[in-house]
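1. how would this look folded up:
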Amino acid sequence: MFRRRAALVAVGDELLRGIGREENCRYAAEKLTALGWEIAGMEIIADDVKAIVNACHRWIGSVELLVFSGGLGPTHDDKTRNALATFLEAELLPTPLFDEVIKRYEGDLERKSRVEELRFSQGAIPASAEAIFNPLGTALGICFDHSGTRVLSLPGVPWEFRAMADETFSSLEKGATVSTKIRVVGMGETVLASRISPLLADSSLAVSILPSPEGVTVVLRGEEAAVLSGEKTMRHLLPCDCLPPGVSTLEEALVRAAEARGVTFATAESCTGGLVASRITDVPGCSAVFKGGVVCYADDMKMRLLEVSEAILREDGAVSERCVLAMAEGARTVCKGDMAVAVTGIAGPSGGSPRKPVGTVWIGIADEKGSEATLHRLFGDRFFVRARTTALALEWLWRRVKEK
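-> Model prediction:
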């Protein structure tokens, strides 16, 4: 296998102005990296013919693959199609492949007529290029080879881009390297780096340490034998803190562990507003182990649905050890689960006090042996506090389920 490099270019004024969020280059980078390709560069450029032509000159001939995202629509600000024709010095011509797009609308004559009008815009490609079928939209993609570079131009609509990228990337030759991702929980990046120092010293591996509110992801990249050996070493060094092979999220690890042990569980949430339960229900098959969740934001709902006593709320407040323990016990009783996790806290930006500042979070767990709680002091904005609290709740529940 040989070294293969790709460049990714997102086209869109809205991306440069922060109106839209770039997703397609990230998706393409992840897919190509999994195929052993190296990403030489990633750009966002304007909806401008000159800018797109300049990107062609910049990358064609220096990488094996150039992928454009966006600018293939039917409106005045979609310039990629014309720009590629300008670069190739070729005429834009309609292609018979657009007939396959039109066939989708055989049962809707009005819409079929509107789509037929797009034949000379979204159905046109440079004369020297090939068309790429769009299974979800009307804009055909464009493909051509030039100076040793394969150029792919795909629509910017994320679901269309992903479907077409999956199809076109499937025919690419694999590169010389492989990579794997290992999610680690329970420690920050500095502690993790010290724990896996033998891997960092291994010259046959490229190691990336990527922190997030969910934990730390370690990416190992290199030749296949080195990556397999590196993953084995890492799991030996961190036997209790790595998610299982093939599992990339805490919620999936939790559901799989509960399935393996025949354990059911429930959730009770205040400051996270249902994020914990939402993450769990993202996992297919979770209904076998997840009994349900209770979101009790207001104090009266904590009393009514989870039987948190008025005395606890009056004496200790909703953000307290006694409250979160009562919430966990109440959720376990109401949902009839083997275990329950509960969270309550102050996500901010207001609501804090000197004794309970913003970022104060209690997490509790209840099972047949009783209940216990932990206090966390989190620092960050409302989004971070809620995301980190969700991850901490899932992690603790996962660790407890594994002990069963």
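2. going forward, measure contacts between C-alpha atoms and count neighbours the same way
-> OK.
3. wait, isn't R377 in contact with T360?
-> Yes. Using C-alpha atoms under 8 Å, R377 makes contact with T360 at a distance of 4.9 Å.
4. the two - which one has more neighbours?
-> T360 (23 against 14; other C-alpha atoms under 10 Å).
5. all strands of the stretch 51-200 of the chain, in order?
-> Along the stretch 51-200 of the chain, counting by DSSP state E, counting those that start in this stretch, strands occupy 65-69, 92-94, 124-126, 130-132, 141-146, 149-154, 178-184.
6. let's have those in CSV, adding mean neighbour count and distance to S270.
-> Converted to CSV, the strands of the stretch 51-200 of the chain look like this (neighbours: other C-alpha atoms under 10 Å; distance: least, C-alpha to C-alpha, whole Å):
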stretch, mean neighbour count, distance to S270
strand 65-69, 25, 41
strand 92-94, 18, 57
strand 124-126, 25, 54
strand 130-132, 20, 49
strand 141-146, 19, 47
strand 149-154, 23, 43
strand 178-184, 21, 26
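7. output those in JSON lines; the columns should cover distance to Y27.
-> Formatted as JSON lines, the strands of the stretch 51-200 of the chain follow (distance: least, C-alpha to C-alpha, whole Å):
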{"stretch": "strand 65-69", "distance to Y27": "11"}
{"stretch": "strand 92-94", "distance to Y27": "29"}
{"stretch": "strand 124-126", "distance to Y27": "25"}
{"stretch": "strand 130-132", "distance to Y27": "18"}
{"stretch": "strand 141-146", "distance to Y27": "17"}
{"stretch": "strand 149-154", "distance to Y27": "13"}
{"stretch": "strand 178-184", "distance to Y27": "15"}
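8. let's compare: structure for the following, please.
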Amino acid sequence: MANGAALLAVGDEMLSGLRSDTNCSWLASRLHDAGVPVRGIQVIPDDEDVILESVAGWVGKVEFLVISGGLGPTHDDRTRFALARYLGVPLRQDDPAYDRIVARYEEPLRSRVEASRVPQALIPEGARGLPNPQGSALGIAFSAKGTEVFAFPGVPWEFRAMAETFFLPGIEARGTWKQVVVAGWPESLLAEKFEDLFSKPGLHVSILPSAGLVTLVFRGSPEDVASAVARVRGELPSDCLEDGETGMAGAVVACAARAGISLACAESCTGGLVGGAITDVPGASRVFQGTAVCYSNEAKIRLLGVKPQTLENHGAVSEECALEMACGARRLFGSDLSVAVTGIAGPEGGTSEKPVGTVWFAVSGPKTLKAFKRSLTGDRAHIRRWSAAIALETLWRTLKEG
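-> Presented below is the predicted three-dimensional model:
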């Protein structure tokens, strides 16, 4: 019996690197939440023969096949034609469904939508036309060889609206899954520590590393999943984010809000990445005062009060400078707690004493004032990303310590 889902993203622009597919990754996440395994994701060109070949390759092998893109009014939108060829039927005009789309618009847009009735109202004979709640192209749905096939427009907000209207409501949750986000552990050490869990029959474990975090996703029976989650949280009580928290910035904001503590940052090599991550979190204004991006020595002196002799004697990438930056940020913003980061992201600027990847961090609060150094590797983007992640983790752990 066919099971799982396959996702196809149609578009030359994705194969040329001009655009990235976000539709399939978004839908894969939603299918994961529902317990439907995704058997494959393909990015294919606006080529009728290739679309036909891909559809034929998946139909009968999966329960669901969802196609993104190729349903617009231009010459390179070939999905509807490929689906008609697969079914061996002609295209027909679904006027009732398209009339519902036209009725949403007022002039002058209504005339433009009406002018695109052909080809946007064309669907394979015997298929169902799905009115687009956000755009003007019909979606298409049909069944073949035990596979439910859905084709939606590729514009991201149209794709999501149609998937949520016509596809996802019919998918019932299958099985149980939960995740635990662990901070400060390398993926390899975490896998070694819980090796027996990862090899347990009937329990599927996904390990998803990111800068500073590893997300463990458990899927299986409710009993096995609950036991696995309890085991990880029980053995790593200081390193697991709270249930429901998926990122460190969100954990920092939540922890600060619970404690009634205000936050600020002083950033050099990260150039605002720490503050940007915090302000990405809804509700960050409850706790976040601001970040001072002080890239030059002059800015560190003028805005944060770093002493000129500190820079002269120790340099901007030093314990002494990081501590003065953290204290300066607290003073500048009037916050309860602050974090500072200053380092050498490269590719130039390193020395034998302070090679590229040398980063100093400091935290300043009512009960704490400390600094530490990390030696990071990788390119400039990698070093900056990890520096921001470490700064956020430093805030989080300081908040948890009270």
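9. of the strands of the stretch 51-200 of structure 1, which is nearest K31 of structure 1?
-> Of all the strands of the stretch 51-200 of structure 1, strand 178-184 sits nearest to K31 of structure 1, with 11.1 Å by C-alpha to C-alpha.
10. show me what that closest one is packed against.
-> Applying 3 or more C-alpha pairs under 8 Å, 6 or more residues apart in numbering; DSSP states H and E, we find strand 178-184 of structure 1 packed against helix 24-34, strand 215-222, helix 224-237.
11. how close does E187 of structure 2 sit to G212 of structure 2?
-> 10 Å (C-alpha to C-alpha, to the nearest Å).
12. what about those two, which has more around it?
-> Relative neighbour count places G212 above the other of E187 of structure 2 and G212, with 22 against 18, counting by other C-alpha under 10 Å.
13. that one against A389, yeah?
-> Yes. G212 of structure 2 is within contact range of A389, at 5.7 Å (criterion: C-alpha under 8 Å).
14. scan structure 1 for its longest helix.
-> Ranked by residue count and defined by DSSP state H, the top helix of structure 1 is helix 382-403.
15. residue range for it in structure 2?
-> With TM-score structural alignment applied, helix 382-403 of structure 1 matches the range 380-401 in structure 2.
16. before we move on, the earlier item: check the helices and strands packed on strand 178-184 of structure 1 for me and report the most buried one.
-> strand 215-222 (a mean of 21; mean count of other C-alpha atoms under 10 Å).
17. what about that strand, how far off from structure 2?
-> Its matched residues in structure 2 lie on average 1.3 Å from strand 215-222 of structure 1 after superposition (mean C-alpha distance after the TM-score superposition for structure 1).
18. between that strand and strand 178-184, how many degrees?
-> Put simply, strand 215-222 of structure 1 runs at 160 degrees to strand 178-184, going by axes from the mean of the first three to the mean of the last three C-alpha atoms, to 10 degrees.
19. and strand 215-222 of structure 1, which stretch of structure 2?
-> Using TM-score structural alignment, strand 215-222 of structure 1 lines up with residues 213-220 of structure 2.
20. residues in contact with that stretch?
-> 175-187, 202-209, 225, 228-229, 248 (C-alpha atoms under 8 Å, 6 or more residues apart in numbering).
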